[in-house]
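Asker: Take a look and give me a structure for this.
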Amino acid sequence: MDLENLTITIGEHNFTSSNKAMNVFSVLGPINTAWVALSNLFLTVVLLSSAHLRTQLRIQLIVCIAICDMTNGVLVNAFFSNAAIHKTWNLGCPFHFFIQLLGVFADVFLTSWYLVIVNANYFVFLMGFSYRKLSPLADRFVSVVLLALPINLFCVVPLPIILTRLREVKPSNTFYCPLFLEDNYEVAMCFICFFIPATFLVIFCACFVIFRKSNKCSRETLARNLLSETTTVERPIFFVIPTVTMLIMMMPDQLVNVLFFSNAVAPPTGLGWMFMIFATMETTRAGVLPVMWLFFPDIRQAVKDKLSCCKQRFKVSATMTVTNVGYKDLQTQ
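Answerer: Got it, this is the predicted structure:
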């Protein structure tokens, strides 16, 4: 289906695709896709290859976020970038529906709620409790439950709403299937996927700042509470920075959706540009978070070690190649 000058009608509102916006996205999309995929893949490999880090619940949760963002980058960003470049969608209706489900709802929901669990886990430690005080079996059970919780919640709450509250939009054919819900449910999904977890994240960040300002969260206290879990002392700022960054980059797109689908504001003239810019911010967030995790000293050191190891292997490989070439030259003389 040709996407140039495409108009989609939802109730009394019309969405008209912007050729200029699509041209910009056709340039930024592939760059963003490559960066999101490679940065999250590298982070996942580094964390899982570290025998010390991969056993920590905090690291396992970060890996889950990285895998969600990497999947979103590889599938959603890549195919939407391809459609923007060629100004057409010819991959069929079911696949279009699937990648919208991943990009618009699943990635936002899973990333937000996994980040809530990361912060909640740290808050529990600040209260002086360690999961290691439980039996090994109970400790492992808690980890498995927390790691699977966002996925199970998505299957139980948002997914049934999405599948049962779809609205008919025009054009509707076998090639292009815009995924829009009824207005009230579209707003509700914004709260379920983002604003409710965002509220928890703001509360946790405020608590971390208060703990730090009141000196109840000194390095000695952190060391006493956390050393059973990690060999480094994690300061609250390490959790606040990635959380605030994620909220800032995701907020505009979600807020515009709420204002539009709640009919609080009339669709502005530059709606296509607005959606494109804010959607790009939200997808770019997936490439920014891996950088934000480097504030953790142990993650930063693991990345340095992996880069140093790769550099050393490259030098050894280059040396062996030069040696082999020289040896072959001697044999031919």
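
Asker: going forward, measure contacts between C-alpha atoms and count neighbours the same way
Answerer: Will do.

Asker: Assumed residue 8 was part of a helix.
Answerer: No - counting by DSSP: H, G, I helix; E, B strand; the rest coil, residue 8 is not found in a helix; it is strand.

Asker: which residues sit in contact with it?
Answerer: By CA atoms under 8 Å, 6 or more residues apart in numbering, residue 8 lies in contact with 14-16, 169-171.

Asker: Most neighbours of all those, which one?
Answerer: Counting neighbours by other CA atoms under 10 Å, residue 16 leads the contacts of residue 8 with 17 neighbours.

Asker: Residue 148 and residue 290, how far apart?
Answerer: As judged by CA to CA, to the nearest Å, residue 148 and residue 290 stand 21 Å apart.

Asker: how about this one, so we can line them up?
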Amino acid sequence: MKDIKERGNQTVVTEFLFLGFSNHPELQELFFLIFLVIYLVTLLGNLLILTAIRINPVLHTPMYYFLSNLSFLDICYTSTTVPVMLLNFFREKKAITCEGCLSQIFFLITFAGSECVLLAAMAYDWFVAICHPLHYPVLMSKRICAYLAAGSWLYGLVSSLIHTGLTASLTLCGPNQINHFLCDIPLLLKLSCSDTSVNELMLYVSSATIGLSPCLFTAVSYVLIISAILKIQSAQGRQKAFSTCASYLTVVVIYYRTANINYDQPSSGYSLDGDILVSVLFCIVTPMLNPIIYSLRNKEVKVALKKLCEGFILPNDSSV
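Answerer: Sure thing, here's the model as predicted:
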């Protein structure tokens, strides 16, 4: 981040001050407890799914390969912001260095962009399984699955490198207050006293490539999937297909909807509380909901989690 000399009322920006939750100082302890519980549930839920998929051979399929990637992404994504936010509840000065802010932006964009593309890959996997079952072993081989997963990570990483590099080139001359609990590109653009047209253009390009394109692809895939499911003659087959499809569709709707609200809010009528609430839903609550939705809606995941829990309990029982 470029340093600048003092010039008039402008000051050198070496750190940022978070104003998130500053409107409610009397609720700091309650907020800390709520977010700590959510963070622990997120870690536990996603770690359980990762472990269950890892040790259960029945779940060694493309569907659960992508799910394990999603769980790992959710752990990384929420860990980028929540630990810093929890620490700030006990700090009088809720500050972060410019380098720390850029690092947070880099990881946020990497994980958020990767998850957006990964959800589209999961929709493609489900589309092939329902609409082209005979070609599924060929179209979703281990190599293709690895390419899709790696492509998701690479897409998020490349986008993050571009945006973080452009953000690092901004000249920030104060104020250094961020009306949020995290660092994000639109927030820093408001603090810049240099030309931000290139940054804004790249944000629009990313919204179309990483945001809109995977979202449209996913939507079309699920329209075709639901249409194919409705043609299944067996009622039991339709119910099983809808049950699994519902869990995926719920996760997709929650993610894309909260992402859309978070990054496409109108500039007028800005509300600090409203903006923070949307970001909490997108960055903190959604990663917690994903393992809950999959464990409740997916029978195979429930069975695997039950066996995993029994594996921890039974050895203790046998030793008594």
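
Asker: Out of the contacts of residue 8 of the first structure, name the ones that lie in strands.
Answerer: 14-16 (DSSP state E).

Asker: residues touching residue 179 of the first structure, list them.
Answerer: 97, 100-101, 166.

Asker: Would you verify that it is located in a helix?
Answerer: No - counting by three-state DSSP, one finds residue 179 of the first structure to be coil, located in no helix.

Asker: how far does stretch 199-209 of the first structure sit from the chain's center?
Answerer: For stretch 199-209 of the first structure, the separation from the chain centroid amounts to 19 Å (computed by CA atoms, centre = their mean, to the nearest Å).

Asker: Which of the residues in it are classified as buried?
Answerer: Going by neighbour count (16 or more other CA atoms under 10 Å), the buried part of stretch 199-209 of the first structure is 200-202, 204-205, 208-209.

Asker: Would you reformat the residues you listed as a markdown table and include distance to residue 57 of the first structure?
Answerer: Below are these laid out as a markdown table (distance: CA to CA, whole Å):
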| residue | distance to residue 57 of the first structure |
| --- | --- |
| 200 | 19 |
| 201 | 18 |
| 202 | 21 |
| 204 | 18 |
| 205 | 19 |
| 208 | 19 |
| 209 | 23 |
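
Asker: and which of these is nearest to residue 89 of the first structure?
Answerer: The shortest gap between residue 89 of the first structure and any of those belongs to residue 201, at 37.3 Å (CA to CA).

Asker: Return the residue of the second structure aligned against the closest one.
Answerer: Correspondence of residue 201 of the first structure to the second structure, assessed by TM-score structural alignment: residue 218.

Asker: ok, now how distant is the closest residue to its match other than its chain neighbours from residue 85 of the second structure?
Answerer: Using CA to CA, 6 or more residues apart in numbering and skipping residues adjacent in sequence, the residue nearest residue 218 of the second structure is residue 120, 5.1 Å away. Distance, residue 120 of the second structure to residue 85 of the second structure, using CA to CA: 30 Å.

Asker: same check, this time on residue 91 of the second structure
Answerer: 10 Å.

Asker: Same question for residue 256 of the second structure.
Answerer: 24 Å.
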